[in-house]
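A.B. asks: requesting a structural model of the entry that follows:
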Amino acid sequence: MDSLHDKVVLITGGAGGIGKATASAFAKKGASLALVDLNGQALEEVGQELDVSDDKILTIRADVTKEADVERYVRETKEKFGRVDVFFNNAGFEGPFKFLKELDYDSFQKVMSVNVNGVFLGLKHVINMMEEQGSGSIINTISNAGFIGSAGMGAYIASKHAVVGLTKTAALECAGTGVRINGVAPAAIDTTMLSNIEKNISADNVEEVRKQIQSTVPMGRYGLPEEVAQVVLFLASDEASFVTGATYPVDGGALAT
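C.D. replies: Below is the predicted model:
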């Protein structure tokens, strides 16, 4: 994937497990990085951990649910690097584990705000820049939750179904402009988010919950953030030049069942 060398890569959720692993993978290809996250301290730690010179990295604390913040992270990236070649629209929030009849409206809204509004705002402002450039690749993090139902995860499931629709629609709207939009659908990836889900399901029986989730994965194990990152790199690269409107599962075969 030599085509990624010297590309400018913008990543939301850049301090999280998948975001961090993907940033590291792009850095090894020689890309410049703009990392966005609401957790400023974690973001700075990631920036320090990556073996990247100061002229090739930018960290931006921002709330993806606020349009002014989204406009700012896009603007600051352009001011430093002059363009955005790859946008990994990755920030997400799992929300509580509750049946719909028990789920309060504010909790539902928070999940939708991050996972849907945040993705929409990122698409809106990055597409505008990329169409002006005449090129670009956007990868939305969907999760296999965009294709299934799951008791107790109604808000998260609904939000990821919405991102599937946004991904397909954006791909069609941008077809022929030089901008490609695809999705990656990780599931059962060993990250803080999955750890939070385990605790939300049963804080007193985390190991049992972990075994139960692993038993639903045909490959019999949790995936690694680095395994998701490699699929993102492919979708971002020139090797995927005829791929748009697609979603690639990274779930150990779960969606195949």
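A.B. asks: alpha carbons only for contacts and neighbour counts from here, please
C.D. replies: Fine.
A.B. asks: could you pull out the helices for the stretch 151-257 of the chain?
C.D. replies: Along the stretch 151-257 of the chain, counting by DSSP state H, counting those that start in this stretch, helices occupy 154-174, 192-201, 206-215, 225-236.
A.B. asks: which of those helices sits closest to residue 61?
C.D. replies: The closest of these to residue 61 is helix 192-201. By CA to CA, the value is 19.2 Å.
A.B. asks: in three-state terms, label residue 9 for me.
C.D. replies: Classification of residue 9 by DSSP: H, G, I helix; E, B strand; the rest coil places it in strand.
A.B. asks: one more, please, to line up against the first structure:
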Amino acid sequence: MRSRTANRSGIVIRRRVTPAGDIIVTLLTPQGKLKAIARGGVRGPLASRLNLFHHVGIQIYQTPQSDLASVQQAVLEGALPKLAEPERYAFAHLMAELADALFQEGEFTEQAFELFAGALRGISHQPDPEWVALVMGFKLLGLAGFVAQTARCARCGADQPAHPDPLGGQMLCGNCASLPAYPPESLDFVRYVVRRSVRASIEAPVPTEQRAMLWRALERFVTVQVGNVQSWRQLVPQPREGATV
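C.D. replies: Okay, here's the model as predicted:
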């Protein structure tokens, strides 16, 4: 295998600076995830371009002996400055962590790239970034093949379950459940969000007071099916002692 140079365009979903001053980035591109290193990057112009959530065009070079491609050049193709706002950053960071966990290096993911880019734009521009993040979290999972069982109880198989599953993020029937049923708006959302268009879901937001249970369901489902995601610590409300939901 010969050394090769390639051009890629993608969004930075992970960024780490090493003690030596190198920047290691993971990008989600239409051709899949890409991990690369900008050697000495913190001391040069690449530092401001290879930031989290930036859409960049990069030229990479890789030899047969190297595990990581080297970033030779980087051009900023797009940025969403409002994602730095505290009320938006945590949701954008969750989307980046989910994309990193769900999609693999070398896996062709053009649809995933477009969905993720749309999630960041929505979180940046929409007045309700929390709702955008909830919708897009479920949509990213569905695209990756992780869809919660909503037609039958996750324990006994009974039809039309309506209660949260506190352990697995699925749905339970009244006989198997320990928690109250979802309110009508939340029940409709969890049953149909994966099949509905993004626009239809965004235009029918669940009331704010019902979202805590949706966040907990999403967190449980991701943790069981995909793995640990650190952003939950900032986003998922913890039940109060004695609370039922």
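A.B. asks: give me the TM-score for this pair.
C.D. replies: The pair, once superposed, lands on a TM-score of 0.25 when counted by TM-score structural alignment, normalised by the length of structure 2; 108 aligned residues with a CA RMSD of 6.3 Å.
A.B. asks: coming back round to it: and the helices of the stretch 151-257 of structure 1 as CSV, adding distance to residue 23 of structure 1 and mean neighbour count?
C.D. replies: Shown next, in CSV, are the helices of the stretch 151-257 of structure 1 (distance: least, CA to CA, whole Å; neighbours: other CA atoms under 10 Å):
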stretch, distance to residue 23 of structure 1, mean neighbour count
helix 154-174, 21, 20
helix 192-201, 17, 17
helix 206-215, 26, 15
helix 225-236, 8, 21
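A.B. asks: so can I have TSV of those showing distance to residue 137 of structure 1?
C.D. replies: Formatted as TSV, the helices of the stretch 151-257 of structure 1 follow (distance: least, CA to CA, whole Å):
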stretch	distance to residue 137 of structure 1
helix 154-174	10
helix 192-201	25
helix 206-215	32
helix 225-236	5
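A.B. asks: out of those helices, flag the one nearest residue 43 of structure 1.
C.D. replies: helix 192-201 (14.7 Å).
A.B. asks: can you tell me which helices and strands that closest one packs against?
C.D. replies: Judged by 3 or more CA pairs under 8 Å, 6 or more residues apart in numbering; DSSP states H and E, helix 192-201 of structure 1 is in contact with helix 206-215.
A.B. asks: mind redoing it with 10 Å?
C.D. replies: Judged by 3 or more CA pairs under 10 Å, 6 or more residues apart in numbering; DSSP states H and E, the packing partners of helix 192-201 of structure 1 are helix 17-28, helix 206-215.
A.B. asks: out of those helices, which comes closest to residue 172 of structure 1?
C.D. replies: Using CA to CA, these put helix 17-28 closest to residue 172 of structure 1, at 25.8 Å.
A.B. asks: got the buried residues for that closest one?
C.D. replies: The neighbour-count check on helix 17-28 of structure 1 (16 or more other CA atoms under 10 Å) flags 17, 18, 19, 20, 21, 22, 23, 24, 25, 26, 27 as buried.
A.B. asks: immediately after that helix, which helix or strand?
C.D. replies: Using DSSP states H and E, the helix or strand that follows helix 17-28 of structure 1 in sequence is strand 32-37.
A.B. asks: buried sites along the helix or strand just after that next one?
C.D. replies: Sequence-wise, the next helix or strand downstream of strand 32-37 of structure 1 (DSSP H and E) is helix 40-49. Going by neighbour count (16+ other CA under 10 Å), the buried part of helix 40-49 of structure 1 is 43, 44, 46, 47.
A.B. asks: for residue 72 of structure 2, what is the enclosing helix or strand?
C.D. replies: Judged by DSSP H and E, residue 72 of structure 2 forms part of strand 69-78.
A.B. asks: correction: residue 58 of structure 2
C.D. replies: In this assignment (DSSP H and E), residue 58 of structure 2 forms part of strand 55-62.
A.B. asks: now do that strand and strand 69-78, the angle between them.
C.D. replies: 160 degrees (axes from the mean of the first three to the mean of the last three CA atoms, to 10 degrees).
A.B. asks: just checking, what packs against strand 55-62 of structure 2?
C.D. replies: Packing partners of strand 55-62 of structure 2 (3+ CA pairs under 10 Å, 6+ apart): strand 4-17, strand 23-29, strand 32-38, helix 46-49, strand 69-78.
A.B. asks: again, only using 8 Å
C.D. replies: Partner elements for strand 55-62 of structure 2 (3+ CA pairs under 8 Å, 6+ apart): strand 4-17, strand 69-78.
A.B. asks: what's the closest of those strands to residue 130 of structure 2?
C.D. replies: Nearest of these to residue 130 of structure 2, taken as CA to CA: strand 4-17 at 18.9 Å.
A.B. asks: now the closest one: buried residues?
C.D. replies: Neighbour-count burial for strand 4-17 of structure 2, counted by 16+ other CA under 10 Å, picks out 8, 9, 10, 11, 12, 13, 14, 15, 17.
A.B. asks: before we move on, back to that, could you export the helices and strands packed on strand 55-62 of structure 2 as TSV, including distance to residue 202 of structure 2?
C.D. replies: Below are those laid out as TSV (distance: least, CA to CA, whole Å):
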stretch	distance to residue 202 of structure 2
strand 4-17	23
strand 69-78	24
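A.B. asks: run through the residues that contact residue 137 of structure 1.
C.D. replies: 85, 86, 87, 179, 180, 181, 182, 235, 236, 237 (CA atoms under 8 Å, 6 or more residues apart in numbering).
A.B. asks: the fourth one - how many residues pack around it?
C.D. replies: This points to residue 179 of structure 1. 23 (other CA atoms under 10 Å).
A.B. asks: what separates it from residue 140 of structure 1, distance-wise?
C.D. replies: Per CA to CA, to the nearest Å, residue 179 of structure 1 is found 13 Å from residue 140 of structure 1.
A.B. asks: hang on, the earlier thing: which single one of the buried residues of helix 40-49 of structure 1 is nearest to residue 69 of structure 1?
C.D. replies: For the buried residues of helix 40-49 of structure 1, the nearest to residue 69 of structure 1 is residue 43 (15.7 Å; CA to CA).
A.B. asks: I'm done for today, thanks for sticking with me.
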